[in-house]
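J.: got a structure for you, letters missing:
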């Protein structure tokens, strides 16, 4: 079966009037820049939402969450792995121990590209035990999955090697990503030119925060949002709180996106982004109500397209 056919079988179809028409589960056809480089396709947010609905269903069928050590986590990982395998990725499940319980990371490599120059995008797949974790971090997990499937649908042939990752036990202290980085040799760490992290990118009262840890990677995102007329702010609230910290501590350049957690939106931020001042960015942060009703589809759409743009641009 071809990669395109496998992808269509794995993900189905989605159409959106506000987005370019797509066929099967493929994203809309990429444009070509004036310089001749292939630009990222527009990623249909419906596809990302479908992945979220599937993760919600996995949680509901496995005790209501996708937490480390719980059946919902491994079922979520297996669900995503099946889609990636069908699309032509080379997948690896890494095991690690956390407090006597086995945890798992999922790594997906797209064949080809310079193995000495790796662009990596990751998100934590685990939730807390109190709920299904749709914004935290179903959104990042689903967006990366759909972008990876778009890579396969377009049979992208990047100059650099592309790698995607879904981390376990982030909620317990970045355990999965720390284990992954610790297991890399010095040479393997040196091969990773960029690690991009996506943790909570569909908050219901969203801000548009960009990691400012590496100026060139930050610029990739800030310029993209500026072209869309969206003002961004540095993601200082997320410093050290998510899996990018594991890579940053190893000297690997990091970037990423974030729409806010339990912090309260200020009036200035509400004026900037059209949100509600005095309320949290995510009122359901780490609670049972973090379900499909806790997602801002506009933020999810914008951040997923920004993610795709970064993957295409940085790997070209």
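T.: Nice, I can see it. Note that this is a predicted model, so its numbers are computed, not measured.
J.: Only C-alpha atoms from now on, for both contacts and neighbour counts.
T.: Will do.
J.: Which residue ranges of the stretch 201-316 of the chain form strands?
T.: 209-210, 233-234, 254-258 (DSSP state E, counting those that start in this stretch).
J.: residues contacting residue 197?
T.: 121-123, 242-244, 254-257 (CA atoms under 8 Å, 6 or more residues apart in numbering).
J.: Let me have those in a markdown table, adding distance to residue 154 and neighbour count as columns.
T.: Converted to a markdown table, the contacts of residue 197 look like this (distance: CA to CA, whole Å; neighbours: other CA atoms under 10 Å):
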| residue | distance to residue 154 | neighbour count |
| --- | --- | --- |
| 121 | 18 | 26 |
| 122 | 20 | 25 |
| 123 | 22 | 31 |
| 242 | 30 | 18 |
| 243 | 28 | 28 |
| 244 | 28 | 29 |
| 254 | 26 | 28 |
| 255 | 24 | 26 |
| 256 | 23 | 29 |
| 257 | 24 | 27 |
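J.: Could you export those residues as a markdown table, including distance to residue 314?
T.: What follows is these, written out as a markdown table (distance: CA to CA, whole Å):
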| residue | distance to residue 314 |
| --- | --- |
| 121 | 11 |
| 122 | 15 |
| 123 | 18 |
| 242 | 21 |
| 243 | 20 |
| 244 | 17 |
| 254 | 12 |
| 255 | 12 |
| 256 | 13 |
| 257 | 15 |
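J.: longest helix anywhere in this structure?
T.: With DSSP state H setting the assignment, residue counts place helix 297-315 as the longest helix in the chain.
J.: And that helix, what's buried?
T.: 297, 299-312, 314-315 (16 or more other CA atoms under 10 Å).
J.: gap between it and the chain center?
T.: 9 Å (CA atoms, centre = their mean, to the nearest Å).
J.: what does stretch 184-199 give?
T.: Put simply, stretch 184-199 sits 16 Å off its chain's centre (CA atoms, centre = their mean).
J.: Kindly report the same for stretch 105-120.
T.: Relative to its parent chain, stretch 105-120 has a centroid offset of 15 Å by CA atoms, centre = their mean.
J.: circling back: could you dump the strands of the stretch 201-316 of the chain into a markdown table with distance to residue 28 added?
T.: Output for these, formatted as a markdown table (distance: least, CA to CA, whole Å):
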| stretch | distance to residue 28 |
| --- | --- |
| strand 209-210 | 25 |
| strand 233-234 | 29 |
| strand 254-258 | 23 |
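J.: Which one, of those, ends up nearest to residue 18?
T.: Set against residue 18 and scored by CA to CA, these come closest in strand 254-258, at 22.9 Å.
J.: Just name whatever secondary elements the closest one is in contact with.
T.: strand 192-198, strand 209-210, helix 215-227, helix 244-248 (3 or more CA pairs under 8 Å, 6 or more residues apart in numbering; DSSP states H and E).
J.: One more to weigh against that first structure:
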């Protein structure tokens, strides 16, 4: 074939090439969309050695029963634990309960009760751990987070027992106190079984539907990547997910396991984020397809990890990603740079074979600058659109119901933002518009350079821009001089690597990142626009603009929240020594009509607690009759220890609240305080104390506890004590009615009553026990 035949072909041939290019991209787009749907649930009468979402859902229904919140230390938590024990006993696994008082590194303490059960294999000295937590937050029943994982583990345990013999034991760990502060995981790492673990498989959720994604691994994940590729039935994973997750202020139980030297993987589903930690995180909204997806993956990995003869932790990491949910491509991280260099060599060969149509290097650099300019225009333009929507009050929270169509509109903005006269833009950079190779090779060079940048800063994300260049280069080696094949392969590669980001970016990071959809879409479509510019004429741009207008216009019509995906809004009655007032927490802006309807209160920004650094939305002072009993603090003694003095206190909630707490000046540090004789343990990726301002806060999931403070001689304790109970008093039931009418519900810690007292400024000289702040009349007024 003559290398110049394509450019010299009549108009009909060019049009056919453009249509073929568009068809390839359309098929790839269809495969990408199809890959976002979880598999169908397997019926209950299916093969007993496989996973059935219907069987798992039946077990979960028995465990959750009335579907009420069951946070650490609550009566309902005890009931859920007993039901799980019944399910494990039914499976003849001889489960046991273990409790231990522990404290998180950021000052949350409690006594989690973990459930452990072994599925025996031939070798009892090694373990693969299947882990999930059974506690919920105060606001919701936790069917997704993480009841679905509990149901999945029960079904996986049954399937493992019914399947082939295991090489070594699998340990079921259904832990407690994860929502409080990963406390169950911290407690398990002090158990003797922790030293036998080869790998953890941790199952989580941040929603109620969607794909279950393998988003986290430990370091040295090359073996895991190989096992993912060999065994996952419908994979959704990539090394990019872990690179991003490492940058986020999020933790799971796996964070604790890894901090203590463990190795493993984490999976979660994140669809339906508006239901996360709310009352509608229930069985009704849990997608059984998602449960099937999570269960299939965890069962496959459990069998693969047990059967792997060598160590599961490798000496190196891997780059890996799934291709439309059908298979996984992976390579050792050490090969990334050689692959990039090989791609450059192949691209050079393809460039040389263009012959007379080979662009000058200066023109290629012009094409590179053109790509940079277009991406910058796309990103800045989309950001301005998003900021305009925010100013109009149409984007008020991190997640809201009506952002699906606007998300599609942001993707199509990439077509709208393409320059109307590309010839003029091309010429600005010294690029001949009659030669698309200038722009195509410039674009390939830009992507290749971006892959080198990613190799330096996010090595697991290098594949994002390298794979499209590699595919386009191979296409040009096979079909020299075919601009349509080059453009379509660049588009195909981008749909493989960047496409999953387009599909999950909003659910992963929220509305603030919507503008990024536009430049990411440009990375998919620009190569096609270069190679088949006739497909992106004025009519195409007008159609894209019309769809964008309809997408953004839908925000004026579609409600932002529904009772199935509610507006997050929690109300707390704050009782101080002098006054009682309501404090409202929500992402929705104070001036929003939605917010005013949801509360029915006149609110103003103000510090609701003296140790807070950020104002809350505070309501009017309440009546004397609305006050609650305040916590009681007793000094039990103080003992000199070298140059320090150890002060010992007893803290109790007079109303048997679910949580008690102590707040002290940050200058003391966490190490100065111990609750029930226990100090903090490690196992979090980020330092929450860095955001605490001038105070450090402790929370203990109990109604009473003792604590000690080690202070330099001459220094005296100061700060505050508090207790918190869930739910508002009956007198405030009308507030819940207003909230429901506005499609809002409590979230996370939910509604509650928080009562606080300041520590006194003076202490008795005698070293004797006594009540220091037993009631509000004995307490001095707190400083603002």
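T.: Looks like it came in fine. Since the structure is predicted, the reported quantities are computational estimates derived from the model, not experimental observations.
J.: For whatever helix or strand residue 78 of the second structure lives in, name the packing helices and strands.
T.: Taking DSSP states H and E as the criterion, the element that holds residue 78 of the second structure is helix 75-90. Other elements packing on helix 75-90 of the second structure under the criterion 3+ CA pairs under 8 Å, 6+ apart are helix 53-64, strand 113-119.
J.: Swap in 7 Å and give it another go.
T.: Judged by 3 or more CA pairs under 7 Å, 6 or more residues apart in numbering; DSSP states H and E, helix 75-90 of the second structure is in contact with helix 53-64.
J.: whereabouts in the first structure does the helix it packs on align?
T.: Mapped onto the first structure using TM-score structural alignment, helix 53-64 of the second structure spans residues 45-56.
J.: how much does the matching stretch stray from the second structure?
T.: In this overlay with the second structure, the average offset of stretch 45-56 of the first structure from its partner residues is 1.8 Å by mean CA distance after the TM-score superposition for the first structure.
J.: Centre of the chain to that stretch, how far?
T.: Offset of stretch 45-56 of the first structure from its chain centre (CA atoms, centre = their mean): 13 Å.
J.: go on, stretch 69-82 of the second structure?
T.: Stretch 69-82 of the second structure sits 25 Å away from the centroid of its parent chain (CA atoms, centre = their mean).
J.: Next: stretch 466-481 of the second structure.
T.: Relative to the centre of its chain, stretch 466-481 of the second structure is centred 35 Å away, using CA atoms, centre = their mean.
J.: in the stretch 1-150 of the second structure, which spans are helices?
T.: For the stretch 1-150 of the second structure, applying DSSP state H, counting those that start in this stretch gives helices covering 5-8, 11-34, 53-64, 75-90, 148-162.
J.: For residue 103 of the second structure, which of those helices is the nearest?
T.: If we rank those by CA to CA, the stretch that ends up nearest is helix 75-90, at 19.1 Å.
J.: Read off where the closest one ends up in the first structure.
T.: Under TM-score structural alignment, helix 75-90 of the second structure corresponds to residues 71-86 of the first structure.
J.: Please state the offset of the matching stretch from the chain centre?
T.: For stretch 71-86 of the first structure, the distance to the chain centre is 15 Å (CA atoms, centre = their mean).
J.: Quick one: average offset of that stretch versus the second structure, please.
T.: Compared with the second structure after fitting, stretch 71-86 of the first structure deviates on average by 1.7 Å (mean CA distance after the TM-score superposition for the first structure).
J.: what does that stretch contact?
T.: With contacts defined as CA atoms under 7 Å, 6 or more residues apart in numbering, stretch 71-86 of the first structure is touched by 6-7, 10, 55, 58-59, 62, 65-67, 91, 106, 126.
J.: For those residues, give me TSV that also has neighbour count and distance to residue 289 of the first structure.
T.: TSV is the format used below for these (neighbours: other CA atoms under 10 Å; distance: CA to CA, whole Å):
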residue	neighbour count	distance to residue 289 of the first structure
6	18	34
7	24	32
10	19	29
55	31	15
58	22	16
59	25	13
62	18	17
65	27	11
66	32	14
67	28	15
91	18	32
106	22	26
126	34	16
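J.: and the gap between residue 85 of the second structure and residue 57 of the second structure?
T.: 17 Å (CA to CA, to the nearest Å).
J.: Could you do residue 346 of the second structure as well?
T.: Distance, residue 346 of the second structure to residue 57 of the second structure, by CA to CA: 52 Å.
J.: Among the two, which residue is more densely surrounded?
T.: The neighbour comparison of residue 346 of the second structure against residue 57 (other CA atoms under 10 Å) goes to residue 57, with 24 against 18.
J.: ok, now which ones touch that one?
T.: For residue 57 of the second structure, the contact set (CA under 7 Å, 6+ apart) comprises residue 151.
J.: 8 Å instead?
T.: If you count contacts by CA under 8 Å, 6+ apart, then residue 57 of the second structure has 148, 151, 288 around it.
J.: Among the residues you listed, which one sits closest to residue 406 of the second structure?
T.: Proximity of the contacts of residue 57 of the second structure to residue 406 of the second structure (CA to CA) peaks at residue 288, which lies at 27.6 Å.
J.: What lines up with that closest one in the first structure?
T.: Matched by TM-score structural alignment, residue 288 of the second structure corresponds to residue 297 in the first structure.
J.: was I right about residue 186 of the second structure contacting residue 256?
T.: Yes: applying CA atoms under 8 Å, one finds residue 186 of the second structure in contact with residue 256, separated by 6.3 Å.
J.: Between those two, which is the more surrounded one?
T.: residue 186 (28 against 25).
J.: Kindly state which residue of the first structure is aligned to the more buried one.
T.: Under TM-score structural alignment, residue 186 of the second structure pairs with residue 178 in the first structure.
J.: Now do the same for residue 108 of the first structure: its match in the second structure.
T.: Using TM-score structural alignment, residue 108 of the first structure pairs with residue 117 in the second structure.
J.: ok, now how distant is the closest residue to that match other than its chain neighbours from residue 154 of the second structure?
T.: Sequence neighbours aside, residue 95 is the residue nearest to residue 117 of the second structure in space, at 4.5 Å (criterion: CA to CA, 6 or more residues apart in numbering). Residue 95 of the second structure is 12 Å from residue 154 of the second structure, where distance means CA to CA.
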